[in-house]
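**Student:** Only the shape, not the letters, is given here:
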């Protein structure tokens, strides 16, 4: 009995990559309880823009709020997800400055688990915001001609694009390691992309110099593809291809860079 107490214990089994990733994802979701602003913004931003713009400008732009909502809702869905992507990078920057990041790096875990776990929690937030926007639109009278399949395809596209932006802000967070700076940089990038886009009005109504920028704006392409998918209209092919290309390009650059910075830091 006594010798057994002093015998060396078997080493703890190293957590697998999937287990570690899910654990870090659950941790990131639990942190929302201590920082509810992430959840509040996921609700307030889509509600504010969808309701406000529909009833303020719907009649003037499209002749009726119902017609404008059909045009607007896929756009505000895209914009809402894009804007809340910054909080993933802000969360990572906070972990870096508080020392939690260094403790996690010292654990015998696959190094990508920390980054991918954050992406899992981000995906959950983006899906939650998408449900809010689509549910609000249905309550306001929106009826997507693309049906359930069109809505699901549009949400999948937008969430994938949002996750690529999450990787971008993760890279920024690992470079600057300051929560306020990450949010400031994200706002400087996302606000012009959101308002100088085809989310609120058709690019054909804009002056030539602005239209040229709007048509290459990746957020415009994502909004246009989502609009075509949800409303079952022609023109999804080109916008969808450009959206997938932009998503793949951002991911291909930022994913390995984030893992490299994660391994190098400290």
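**Tutor:** The structure has been received and is ready for your questions. Because the structure is predicted, anything quoted here is derived from the model rather than measured.
**Student:** use CA for all of it now, contacts and neighbours both
**Tutor:** Will do.
**Student:** Which residue, neighbours along the chain excluded, lies closest to the residue nearest to the spatial centre of the chain?
**Tutor:** In the chain, the residue lying closest to the centroid (Cα atoms, centre = their mean) is residue 162, at 2.9 Å. Ranked by Cα to Cα, 6 or more residues apart in numbering and with sequence neighbours excluded, the top spatial neighbour of residue 162 is residue 82, at 5.6 Å.
**Student:** wait, the one you found sits on residue 168?
**Tutor:** No - in this structure, residue 82 is not within contact of residue 168 by Cα atoms under 8 Å, at 11.6 Å.
**Student:** Relative to residue 235, how far out is residue 82?
**Tutor:** As for residue 82, its distance to residue 235 is 22 Å (criterion: Cα to Cα, to the nearest Å).
**Student:** any idea how far residue 214 is from residue 232?
**Tutor:** 22 Å.
**Student:** So these two - more neighbours on which side?
**Tutor:** Taking neighbours as other Cα atoms under 10 Å, residue 214 and residue 232 compare with residue 214 leading, 24 against 17.
**Student:** what about versus this one:
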């Protein structure tokens, strides 16, 4: 006769510690994978540097900054924000690959916290994002970018950039858990580029057709770019629209909204993968 022993009940603080401990185990698993395959990480770090050099030195001579100012100081906040979306498809593909190969099922059969896998994966991605942002800041300083506000304002700008990454990350994790197929997730990579370029990172929305310019201005990426240019004291497009006048609020509001929607959906979807 098999006797089923019920798991002991846990308090809220015990469940939180359990989730953090299990999530960190998954994070270390992903970090070990990256350490054994460093080429992928190195290429991910070098690609945005190449884009900076291309726009800063090949195209920069033909660019005019609204109201005057150094083009590379105008460019870098947009590149910082775009870097938050570069390489994120690797996380989506890894999540879908684990699902398709049954790795996630094995995790779910273990006595682990229900959200540990997605939390661990997101933590590893955010560590990678911090590293990528640090490399980009060094690159920006080398090409002549500077911030002109206070240290607190600069730190707030970097915080908004990482907040954007965290929000987009949960959107992708949810879609990866829904699609499950790595080949299908690859199609999501194509959607990253319209989001990048349909923004104010490189081109003013005023140069676009009216409806397209509105979409570009309402893009969460545009809000983060405008907010960081403001916090760093770098030149921007200007304008008197409500979205531009409240860029910092929108740079907080958009990611918080996306996290509030897709983080719970991702955890719920993970727990219901067998249905």
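**Tutor:** Structure's in. What do you need? None of the values given here were measured: they were computed from a predicted structure.
**Student:** quick one: the helices in structure 1?
**Tutor:** Taking DSSP state H as the test, the helices found in structure 1 are 2-6, 17-30, 37-62, 65-84, 86-98, 100-105, 112-139, 147-176, 179-195, 208-216, 218-231, 236-264.
**Student:** Show me what the residue nearest to residue 162 of structure 1 lines up with in structure 2.
**Tutor:** Residue pairing (TM-score structural alignment): residue 82 of structure 1 is matched to residue 85 of structure 2.
**Student:** got it, and residue 243 of structure 1?
**Tutor:** Aligned partner of residue 243 of structure 1 by TM-score structural alignment: residue 251.
**Student:** Could you count how many residues lie near residue 174 of structure 1?
**Tutor:** By other Cα under 10 Å, neighbour count at residue 174 of structure 1 equals 22.
**Student:** distance of whatever residue of structure 2 lines up with it from residue 37 of structure 2?
**Tutor:** Using TM-score structural alignment as the criterion, residue 174 of structure 1 maps onto residue 177 of structure 2. Residue 177 of structure 2 is 24 Å from residue 37 of structure 2, where distance means Cα to Cα.
**Student:** Please apply the same query to residue 146 of structure 2.
**Tutor:** Applying Cα to Cα to residue 146 of structure 2 and residue 37 of structure 2 gives a distance of 34 Å.
**Student:** So for the two, which sits in the more crowded spot?
**Tutor:** Set side by side, residue 146 of structure 2 and residue 37 show more neighbours around residue 146, with 16 against 11, by other Cα under 10 Å.
**Student:** Looks like the more buried one contacts residue 75 (just checking).
**Tutor:** No - applying Cα under 8 Å, one finds residue 146 of structure 2 not in contact with residue 75, separated by 11.2 Å.
**Student:** tally of neighbours for the match of residue 82 of structure 1?
**Tutor:** Residue 85 of structure 2 has 19 nearby residues by other Cα under 10 Å.
**Student:** For residue 206 of structure 2, see how far away it is.
**Tutor:** 24 Å.
**Student:** Looking at the helices of structure 1, which one is packed in the most?
**Tutor:** Among these, ranked by average contacts under mean count of other Cα atoms under 10 Å, first place goes to helix 218-231 (a mean of 27).
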